[in-house]
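>>> whatever this is, show me its structure:
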Amino acid sequence: MAEEFWRWTESRWTDPDIDWRKGDIITGGVDVGSVSSQAVVFVDGRLYCYGNTRTGSNSPDSAHKAMGLAMEDTGMSLDDLQYTVGTGYGRVNVPFGNRAITEIACHARGANFMYGPTVKTVLDMGGQDCKAIHCDPRGKVTNFLMNDKCAAGTGRGMEVFADLLQVPITRIGELSLQVEKEPPPVSSTCVVFAKSEASSLLREGWPKEKVIAAYCSAMAHRVVTLLERIGVEEDFAITGGIAKNVGVVGRIEKELGITALKPKIDTQIAGAVGAALFGDALVKKERKKG
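All right, here's what the predicted structure looks like:
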């Protein structure tokens, strides 16, 4: 079987300092995206565990897989969740979800939790689209723009590129920085054109690092164009899988003249985090009514 260079490592995490059995409010958030799916569990407003996995052939199975990975070895089951919110591409197809909320709202709320209340602009670089979001100190969306016309500036586009160059996707960012001089960007309008152009450059004798740098540069410029349309207000945070790519992030920062906040939590779980926090708020709201 040929090596799949696009394949990134699935992951999970549990906070050993939290005893979920003593929790008062336990909520779940599930972000079923076009490329990856994440699930988190919050206990009394604290992140207890998460799972980050590849989206499968259908949304219901992907939701179950992500939450199953998150709950692995915790002793928890779906019955222990008091409220679950679905978000992302497959948000209406989370079988155990109580409610579906848009990924725009959930990423803003998740970024607010992950980076703090000073965040005013959030860039979510997802599997098939990019979103530029303005939010207030509570993580509420005040404005947003979305670009989903082509995979060239997204995680899926980067996966295609990794396979083309036969370079592990986890190394793309660091390799893109190993050039003496920044090359001109490849086509950023379409992933098909970008692949064709990259193949031509390789045939011309360009080293892989230079071709990768040209693609990362194109991706960064495409994203900056989106951000400039909405305006970037500091503090600025990036969520999604591409936030882990130092080559793209560094070039975005350089073009904007702004340094993004450094993440302390896996950037891919922001949407699921926001979903679980919405669930926590909804449980508290219902209790007040009662």
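>>> only C-alpha atoms from now on, for both contacts and neighbour counts.
OK.
>>> Thr55: what's it in contact with?
Residues near Thr55 by C-alpha atoms under 8 Å, 6 or more residues apart in numbering: Val32, Gly33, Ser34, Val35, Ser36, Ser37, Ser62.
>>> any idea which of those is closest to Val119?
For the contacts of Thr55, the closest approach to Val119 (C-alpha to C-alpha) belongs to Gly33, at 23.4 Å.
>>> number of nearby residues for the closest one?
Neighbourhood size, Gly33 [other C-alpha atoms under 10 Å]: 24.
>>> same question, Leu177
20.
>>> any idea how far the closest residue to Val223 other than its chain neighbours is from Pro185?
Excluding its sequence neighbours, the residue lying closest to Val223 (C-alpha to C-alpha, 6 or more residues apart in numbering) is Gly153, at 6.8 Å. Distance, Gly153 to Pro185, by C-alpha to C-alpha, to the nearest Å: 12 Å.
>>> give me the more crowded residue out of those two.
In this view Gly153 and Pro185 are compared by other C-alpha under 10 Å, and Gly153 has more residues nearby, 30 against 19.
>>> related to what we said a few turns ago, wait, doesn't the residue nearest to Val223 sit right on Asp129?
Yes - assessed by C-alpha atoms under 8 Å, Gly153 is found in contact with Asp129 at 7.4 Å.
>>> how about stretch 97-104: buried residues?
In terms of neighbour count (16 or more other C-alpha atoms under 10 Å), stretch 97-104 has its buried residues at Gly97, Arg99, Ala100, Ile101, Thr102, Glu103, Ile104.
>>> do me a favour and get the end-to-end distance for that stretch?
Span of stretch 97-104 from end to end, C-alpha to C-alpha: 18 Å.
>>> second chain to compare with the first, below:
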Amino acid sequence: MFTVGIDVGSVTTKVVLLNGRGWRYVVRPTGCSPRQAGHEAFEELLGQAGLSQDDISCVIGTGYGRISLPFIDKAVTEITCHARGAHHLLAGADMVIDIGGQDSKVILTDGRGSVVNFAMNDKCAAGTGRFLEVIAAALGSDVSELADKARGAEPVAISSMCTVFAESEVISLLAQGVAKGRIIAGIHRSVASRVAAMAERLGKGEQIIFTGGVAKNEGVREALSRELGREIIVDLRSQLAGALGAALLAREKPVRKEK
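Predicted coordinates:
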């Protein structure tokens, strides 16, 4: 049985194809059309596997663009899908920290992939991938360079987490001659402090996995670990947690299609 999970995020679209022998995936930019990105990524993955849509038992969509996918069988919230996918990546994980392009969330689970509680910031860009992109641009850097530039630097205090004000503060710090590495380290600490506060409202996780695109930033991971006093696990496939969880849910509760 083949099942597919599609996670259409604000920055990237992830599609996972699951069968009894393992799984494969495609990741591509979402761009300006979530519907087109989801459809093209789905078709690309089917083509790689030598399958057609009729071969797929169930397709579940998740992420902010899930409602734009007319070909899916069911839409499921990213909270549920990330919890399930994270458990597959790290058995026994009881807390998922997910920082994507437009929101950040902390999910407390029962250690078996089911949601117990969650907290989410989706009202502003503070602490998200978009926030880091704006700060990187203000520093004349690429977001992928931030962790390396901050390594070993003493964080400077950042007083604002509003994207607009933080950008202005970064420009002011640069004008004062503060080293870029210190500014980036301060940004990482501020992001981690904001997310850690959400996590502590839910309770301390014992096994914490970090998912979403920002999980690739080693500086944010290290800052989170310090703030929470816990090891933070990042699987190489952490960005795929939502799509993987959707594919797993499709396998567990498949929708029977009419042929």
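>>> for structure 1, what spans make up the helices?
For structure 1, helices defined by DSSP state H occupy the ranges 59-71, 103-115, 155-165, 172-176, 191-203, 208-230, 246-256, 270-289.
>>> mark which of the contacts of Thr55 of structure 1 are part of strands, please.
Judged by DSSP state E, these include Val32, Ser36, Ser37 as members of strands.
>>> which position in structure 2 aligns with the first one?
Residue-level alignment of Val32 of structure 1 against structure 2, with TM-score structural alignment as criterion, gives Val8.
>>> show me the contacts for its match.
With C-alpha under 8 Å, 6+ apart, Val8 of structure 2 has these contacts: Lys14, Thr30, Pro34, Ala37, Gly38, Gly61, Thr62, Gly63, Tyr64, Gly65, Arg66.
>>> and for Phe193 of structure 1?
Ser187.
>>> and the equivalent of it over in structure 2, how far from Ser193 of structure 2?
Aligned counterpart of Phe193 of structure 1 in structure 2: Phe165 (TM-score structural alignment). Separation of Phe165 of structure 2 from Ser193 of structure 2 (C-alpha to C-alpha): 17 Å.
>>> returning to that earlier point: ok, the contacts of Val8 of structure 2 vs Ile184 of structure 2, which is closest?
Thr30 (26.7 Å).
>>> what does the closest one align to in structure 1?
Match for Thr30 of structure 2 (TM-score structural alignment): Thr55.
>>> next: Ala41 of structure 2.
With TM-score structural alignment as the criterion, Ala41 of structure 2 matches Ala66.
>>> contacting residues for that match?
Here Ala66 of structure 1 is in contact with Val30, Ser37, Gln38, Ala39, Gly51, Asn52, Thr53 (C-alpha under 8 Å, 6+ apart).
>>> quick one: residues contacting the second one.
So that's Ser37 of structure 1. Ser37 of structure 1 touches Val30, Asp31, Asn52, Thr53, Arg54, Thr55, Ser62, Ala63, Ala66, counting by C-alpha under 8 Å, 6+ apart.
>>> by neighbours, which of the residues you listed wins?
Asp31 (40 neighbours).
>>> what residue of structure 1 takes the place of Leu17 of structure 2?
Checking TM-score structural alignment: Leu17 of structure 2 goes with Val41.
>>> apart from its neighbours in sequence, what residue is nearest that match?
Nearest non-adjacent residue to Val41 of structure 1 (C-alpha to C-alpha, 6+ apart): Gly28, at 4.5 Å.
>>> what about the one you found, how many residues nearby?
33.
>>> what does Cys81 of structure 2 give?
Count around Cys81 of structure 2 with other C-alpha under 10 Å applied: 29.
>>> wait, isn't it in contact with Gly242?
Yes - using C-alpha under 8 Å, Cys81 of structure 2 is in contact with Gly242, at 5.0 Å.
>>> now do the shared contacts for the two.
Thr62.
>>> any idea how far His82 of structure 2 is from the corresponding residue of structure 2 for Lys131 of structure 1?
The equivalent of Lys131 of structure 1 in structure 2 is Lys105 (alignment by TM-score structural alignment). Counting by C-alpha to C-alpha, the gap from Lys105 of structure 2 to His82 of structure 2 is 10 Å.
>>> the two: which is more packed in?
His82 (32 against 23).
>>> ok, now which ones touch the residue mapped onto that one from structure 1?
Aligned counterpart of His82 of structure 2 in structure 1: His107 (TM-score structural alignment). His107 of structure 1 makes contacts with Val122, Asp124, Thr239, Ala270, Gly271, Ala272, Val273, Gly274, as judged by C-alpha under 8 Å, 6+ apart.
>>> if I look at His107 of structure 1, how far off is His134 of structure 1?
Taken as C-alpha to C-alpha, the span from His107 of structure 1 to His134 of structure 1 is 11 Å.
>>> spit out the residues that contact these two alike.
Common neighbours of His107 of structure 1 and His134 (C-alpha under 8 Å, 6+ apart) are Val122.
>>> aligned partner of Ile172 of structure 1 in structure 2?
Ile172 of structure 1 maps onto Leu146 in structure 2, by TM-score structural alignment.
>>> list the residues that contact the nearest residue to its match once chain neighbours are set aside.
Nearest non-adjacent residue to Leu146 of structure 2, counting by C-alpha to C-alpha, 6+ apart: Ile184, 6.5 Å away. Contacts for Ile184 of structure 2 (C-alpha under 8 Å, 6+ apart) come out as Leu146, Ala147, Lys149, Ala150, Pro155.
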